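*Asks:* one predicted model, sequence on top.
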Amino acid sequence: MTDNIAWIQTFTGKRLDLDPPNPDQIDIVDIAHGLSMLCRFNGQCTRFYSVAEHSVHVSHEIAPKFALVGLLHDAAEAYLGDVPSPLKKQLSQFKTFEGKMEVAIGKKFDIKPDLFKDRELKRADVQLLIDEKAVLMVDPPEPWPPGAPDVKDASRIECWEPALAKQKFLERFAELTAISPAPNETEPPMILPDILSTGLKVIFCGTAVGRTSAREGRYYANKGNSFWKTLFEIGLTDEPLTPERQLELLQYGVGLTDLNKFETGMDRQVSLTQRNAERLVGIVEAYKPRSVAFNGKKAAETVFGGKMDYGMQARSAQFGEVDIWVLPSTSGAGRGYFDIDVWNDFAAWLSKTG
């Protein structure tokens, strides 16, 4: 594409237009990666301390209803860089670019742009600044910033290395954007948060988290489960990932959930109800993936109310234009029914549909 729009290439290989920024080009993985590599205080601190870590801490400091705003309040810096506040005040054109980027980020993640200027966000941001300054900066030549509060909890400033900061940022994002099926909030917390973003190629849906995964806090963590190996073998990832790297799936356009998020065990040991199916429909409506692929028949048969064959299914009223696949389970318990050819067919279809 040749045009006059200024743009940059992102970590995941996307084009990101700068003026005007396009919400469809914004990716949470690019944001997490960029902020994890960006040092606070313009690098003038005693240790490397990333904007990603700062953002995670702000999301915990701020009032809970604004937690996602706190996590993403510096997201524009992933694309525009971190300009020191005293200089930024003198750069009106930069502030215009930053404002446009914040609007695009707000549209992408359903945040009103005005919330990025909210008083509560300013309070939380300044409180973190004071705690960070106590740990990371030498004694100042004169007091700053004016009217600063006292140090609240300097112990939370841990100086994560970039890979860990990126992981923590994505985990917090997954926690804050997971969709709850219970408007009355009577259900217990999910055993594992969903790993989801908009614009995904596929959301894989299992039946429920196994006991090993529940214990370790990672999807498909049982060594007998071939999920991670299968993704590499069919070309969905360009290297073999491990459960510890599960959040990297987002950069491949892959998301993860389970039908039952509140029980753990083998398929025959967990209950599946229409409420579970309704939750999945809500996820599809919210995130609009290109496809949903069921890892095993049981979850699919619960959603659609009948026996299912492996392969691509007819589109359904519940999922609209989202395509549906049923794949042989990668669970060790279902090894006798596993067929890599169906997974290869799915991968070929994904590649063909762009």
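*Replies:* Received the coordinates, thanks. Residues are numbered from 1 along each chain as shown.
*Asks:* drop to CA atoms for contacts and neighbour counts, all remaining ones
*Replies:* Will do.
*Asks:* who does the biggest strand by length in the chain touch, helix- and strand-wise?
*Replies:* Longest strand in the chain by number of residues (criterion: DSSP state E): strand 254-264. Applying 3 or more CA pairs under 8 Å, 6 or more residues apart in numbering; DSSP states H and E, one finds that strand 254-264 makes contact with strand 202-209, helix 274-287.
*Asks:* who wins for proximity to E120 among these?
*Replies:* helix 274-287 (27.3 Å; CA to CA).
*Asks:* below is structure B, check it against A:
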Amino acid sequence: MKKGLDPIFNQDTNILVLGSAPSEQSLKKQQYYGNNGNQFWKMLFNYYNVPFETDYNKRVNFLLDHHIGLWDVYHLFEREGSLDTSFKTVELNDFSQILTQADIKLIITNGKKAYDEVINNQLFPEIKIVPCISTSGAANGQMEKRKMQWEEALEMVDKEF
């Protein structure tokens, strides 16, 4: 079984972006969305209209400055490759720590698998959940729709929180 990455958050985090599990490249780099084909970082920097940053620590600080945290639904998982359709065995993360240490008001799920797990396991019954198309390279054929969904989710954050 492979182990996911530790969460990125602090006490000021209000938005939690949840994926399913890190890709093979992300695991090797020990960085969220470490595959260059993944559009997560580019979309976020573009949305906030700031120059794209390649330094991972600066990316993390950028997220935290915008009250955004990152984690995945799976703590441990068995999967061939990086596709969400390839999971064989999974174990969910325990979200109690992040829910007690941060004031999460919105969860944006990065992809269908993460959304399905959140809903099917009723992981956050008191928190608004917004599903978005995955930022992975596998979904790059849906770039316009994905961009629109992510922008609407982030605008909701700006308006409501």
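*Replies:* Noted; the coordinates are in hand. Note that the coordinates shown come from a computational prediction; the quantities given were computed from them, not determined experimentally.
*Asks:* the longest strand of the first structure vs strand 202-209, what angle?
*Replies:* 10 degrees (axes from the mean of the first three to the mean of the last three CA atoms, to 10 degrees).
*Asks:* so of the helices and strands packed on strand 254-264 of the first structure, which one's packed in deepest?
*Replies:* With neighbours taken as mean count of other CA atoms under 10 Å, those reach their highest mean count in strand 202-209, at a mean of 26.
*Asks:* what span of the second structure is that one aligned with?
*Replies:* Aligned by TM-score structural alignment, strand 202-209 of the first structure falls on residues 15-22 of the second structure.
*Asks:* distance from that stretch to the middle of the chain?
*Replies:* On the basis of CA atoms, centre = their mean, to the nearest Å, stretch 15-22 of the second structure sits 3 Å off its chain's mean C-alpha point.
*Asks:* can you pull out the residues in contact with it?
*Replies:* Stretch 15-22 of the second structure has contacts (CA atoms under 8 Å, 6 or more residues apart in numbering) with 4-5, 32-33, 67-75, 77, 82, 84, 104-111, 113-114, 157.
*Asks:* show me what L70 of the second structure aligns to in the first structure.
*Replies:* So L70 of the second structure corresponds to L256, using TM-score structural alignment.
*Asks:* now do the same contact list for its match.
*Replies:* 194-196, 203-205.
*Asks:* G137 of the second structure matches what in the first structure?
*Replies:* Under TM-score structural alignment, G137 of the second structure pairs with G332 in the first structure.
*Asks:* can you count the residues close to that match?
*Replies:* 15 (other CA atoms under 10 Å).
*Asks:* just the helices in the second structure please.
*Replies:* All helices of the second structure, identified by DSSP state H, fall at 24-29, 40-47, 56-65, 96-101, 112-120, 143-160.
*Asks:* the second one versus helix 143-160: what angle between them?
*Replies:* Interaxial angle, helix 40-47 of the second structure versus helix 143-160 (the same axes, to 10 degrees): 60 degrees.
*Asks:* on average, how far is helix 40-47 of the second structure from the matching bit in the first structure?
*Replies:* Following the fit onto the first structure, the mean deviation recorded for helix 40-47 of the second structure is 0.9 Å by mean CA distance after the TM-score superposition for the first structure.
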